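Novice: Here you go, sequence then predicted model.
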Amino acid sequence: MLKHLNLDEMVALLSPWAHDPKQRKLFLSIPEIAALHPRVVEAHEAVLAVQPSNGRGGAASKVRALVDKSDEVDRCHDHLARAVSYGIDAHRELCLAEEPGDAARAAQCDVVQQKLFPSGLSILNASPLAEAGNTTRIARLLEDEPEIVDFLKSIPARGKTSLLDVVKRWLAKGRELQSIERARTELEATQATTPASKTTIQSARSQWFKIVSLVLSNLEMSRASARDIEIIRGPVLRASDRAGKRYAGPRPDEAPPEDDAQGPATEPSEARPGGDEGVDLSELP
């Protein structure tokens, strides 16, 4: 009854074999199936990639990775922006604390602060793309007004650096944010406009059926302990049995279940779980 399993069930059943450390170790310890593990991983990735509820599997994982990376870069970007703003403010206060106070230099701090942060630090609450656009504006500002560059260079920062070095790091994080957001947009657009075809889904299902059937068939000949065999085989057989009962046959007043992209599909080459019929390795895609 493997043919009645849907994609969600197929992903869940193969995930322990492919990635759970204990089950993977157990799988590899059984000689009759150990060599099949790479094909198990391939089959798992194939059904994961076409699983509708998982957002296209691999593509969704890449999007999540980009989101995580964007969050980390954005965190650093915001800290650097605050360091620049607070650094200018601190320098202004020191100028006013001198005896006599350096009002001209303090006024210069106000001018630079206003040009770098016209809306204060509210920009840090904007989207990553807006923050990246803001740092692009600042890069142009420094090119057009070299006196601001000289001013920032004159304010010491941590170690032997100046506030200008901090600004350069800030601008670099802005460019990195822009690059990440562009990659994310392109990936999401590709994901949205290239849904998995039915042919692709059926190919992934077929690959899954063949390798799982082969594993079950080889376990019939295994000399491993009954407990170890049950740990590997039991969940598949129980899920298959439950799936078979779902499609045991419609009541007279029900229409037969329609075949859809995620639902069961007939696989003529599928071996019966626990049966005598095996699957030739050469038939695997």
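Specialist: Alright, I've got the coordinates. Numbers count the residues shown, from 1 in each chain.
Novice: When you work out contacts or count neighbours from here on, use the C-alpha atoms and nothing else.
Specialist: Fine.
Novice: Where do the helices of the stretch 1-150 of the chain begin and end?
Specialist: Taking DSSP state H, counting those that start in this stretch as the test, the helices found in the stretch 1-150 of the chain are 7-19, 21-29, 31-34, 37-49, 58-97, 103-116, 128-144, 146-153.
Novice: can you put those helices in CSV and add mean neighbour count and distance to Ser222?
Specialist: Output for these, formatted as CSV (neighbours: other C-alpha atoms under 10 Å; distance: least, C-alpha to C-alpha, whole Å):
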stretch, mean neighbour count, distance to Ser222
helix 7-19, 19, 17
helix 21-29, 15, 11
helix 31-34, 16, 6
helix 37-49, 21, 15
helix 58-97, 16, 34
helix 103-116, 16, 71
helix 128-144, 16, 56
helix 146-153, 16, 73
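Novice: want to try TSV for those helices, with distance to Ser213 as columns?
Specialist: Shown next, in TSV, are those (distance: least, C-alpha to C-alpha, whole Å):
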stretch	distance to Ser213
helix 7-19	12
helix 21-29	15
helix 31-34	11
helix 37-49	11
helix 58-97	25
helix 103-116	65
helix 128-144	48
helix 146-153	69
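Novice: and here's the other structure:
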Amino acid sequence: MLKHLMIEEMVALVSPWVENAQRRRLFLSIPEIAGLHPKAVAAHEAVLAVRPSKAGPSGKMSALNDELARVDERHDHLAKAVCWGIDAHREHCLGEDPPARERAATCDQVQPKLFPGGLNIIKASPTAEAGNTARIARLLEEEPSIGEFLKGIPAPGKTTLLHTTQRWIKTGKELEAIEHRRDELAAKEKTAPVTRATIAAARSQWFRVVSAVLSNLELSDAPIEAIETIRGPVLKASERAGKRYGGPPAGEAPSLEEPGGPAVDEEEEAGAGDGGIVS
């Protein structure tokens, strides 16, 4: 019976309709249920929001952490490209015959301005890295001669070291933006309590939408294979849940009657007992 499904099962059953591209296309290809897809997405998000907390960050926070790691890695590579690019240019200048000592001296002047602590900046926090690239952006505005100097150093793709520096500055802005999003999400997740009432509301929303999908599929002229792909997992899970809680005899269709009260698994019970909060 649908009413006996646990939150984790509800999340897993509708997730393919929302997150799996092939299954989502199949869902939308069936006229009788295509219009329900936005409601299915909303119902899925509702049960996701009240899913019992597991050790570690939420899915959204994990995604932000992964994005931050990718941008941070790009930041570090670009920082090294600028730093070592100036060093390499200095050596090229000194290797000329006769040596271009004035140009090499400019390298010695610019390098500590861009990298006062050497490449230690790439070991700093993303916030510190973002602050440093903001400093460099101001430096280029205040001392345009540095930009002109970097513009004279060739880089891959018919660009210059100035272009590389600008890309480096851009990654700093991206790091700052991601950090802000992480802070906002952390505050939201910390201050958004999940109570028995919100769990019940999410379950009820999910139940109504899934029941409507199953009912509409009964009226559908879509290929039986398509229909079973959408409803099969739900019906099987419902049957298992019914047996788990002493549901109807084998062979009897799962009940689509809205439950008077949600079934709560042990984790939900522990997290939201007597109006408590699921973290």
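Specialist: Looks like it came in fine. It should be emphasised that the depicted structure is a prediction, and the values quoted were computed from it without experimental measurement.
Novice: what's the TM-score for these two chains?
Specialist: The TM-score (TM-score structural alignment, normalised by the length of structure 2) is 0.70; 252 aligned residues with a C-alpha RMSD of 3.8 Å.
Novice: returning to that earlier point: of the helices of the stretch 1-150 of structure 1, which approaches Val212 of structure 1 most closely?
Specialist: In terms of C-alpha to C-alpha, the element of the helices of the stretch 1-150 of structure 1 nearest to Val212 of structure 1 is helix 37-49, at 7.6 Å.
Novice: quick one, what contacts the alignment partner in structure 1 of Val71 of structure 2?
Specialist: Counting by TM-score structural alignment, Val71 of structure 2 lines up with Val73 in structure 1. Remark: with contacts taken as C-alpha atoms under 8 Å, 6 or more residues apart in numbering, Val73 of structure 1 is in contact with Lys173, Glu176, Leu177.
Novice: Who wins on neighbours among those residues?
Specialist: Leu177 (25 neighbours; other C-alpha atoms under 10 Å).
Novice: just checking, that one touches Asp74?
Specialist: Yes. In this structure, Leu177 of structure 1 is within contact of Asp74 by C-alpha atoms under 8 Å, at 7.0 Å.
Novice: what touches both of the two?
Specialist: Pro128.
Novice: Now whatever residue of structure 1 lines up with Arg231 of structure 2. Nearest residue, chain neighbours left out?
Specialist: Aligning on TM-score structural alignment places Arg231 of structure 2 opposite Arg233 in structure 1. In this structure, Arg233 of structure 1 finds its nearest non-sequential neighbour in Leu216, 6.7 Å apart by C-alpha to C-alpha, 6 or more residues apart in numbering.
Novice: residue in structure 2 matching that neighbour?
Specialist: When structure 2 is aligned by TM-score structural alignment, Leu216 of structure 1 is paired with Leu214.
Novice: Check the gap between its match and Val234 of structure 2 for me.
Specialist: From Leu214 of structure 2 across to Val234 of structure 2, the span is 9 Å (C-alpha to C-alpha, to the nearest Å).
Novice: Who has more neighbours out of these two?
Specialist: In terms of neighbours (other C-alpha under 10 Å), Val234 is the more surrounded of Leu214 of structure 2 and Val234; the figures are 23 against 19.
Novice: The more buried one reaches Leu13, doesn't it?
Specialist: Yes. Here Val234 of structure 2 reaches Leu13: they are 6.3 Å apart, a contact under C-alpha under 8 Å.
Novice: ok so, going back, would you say the match of Arg231 of structure 2 is within a helix?
Specialist: Yes. Under DSSP: H, G, I helix; E, B strand; the rest coil, Arg233 of structure 1 sits within a helix.
Novice: any idea how far it is from Thr185 of structure 1?
Specialist: Look at Arg233 of structure 1 and Thr185 of structure 1: by C-alpha to C-alpha, they are 42 Å apart.
Novice: Quick check, Pro128 of structure 1 in contact with Ile180.
Specialist: No. Contact criterion C-alpha under 8 Å: Pro128 of structure 1 and Ile180 do not qualify, at 9.3 Å.
Novice: quick one, what contacts the residue lying closest to Leu129 of structure 1 once chain neighbours are set aside?
Specialist: Spatial nearest neighbour of Leu129 of structure 1, excluding adjacent residues (C-alpha to C-alpha, 6+ apart): Gln178 at 6.0 Å. If you count contacts by C-alpha under 8 Å, 6+ apart, Gln178 of structure 1 has them with Pro128, Leu129, Ala132, Gly133.
Novice: Cheers, nothing more for now.
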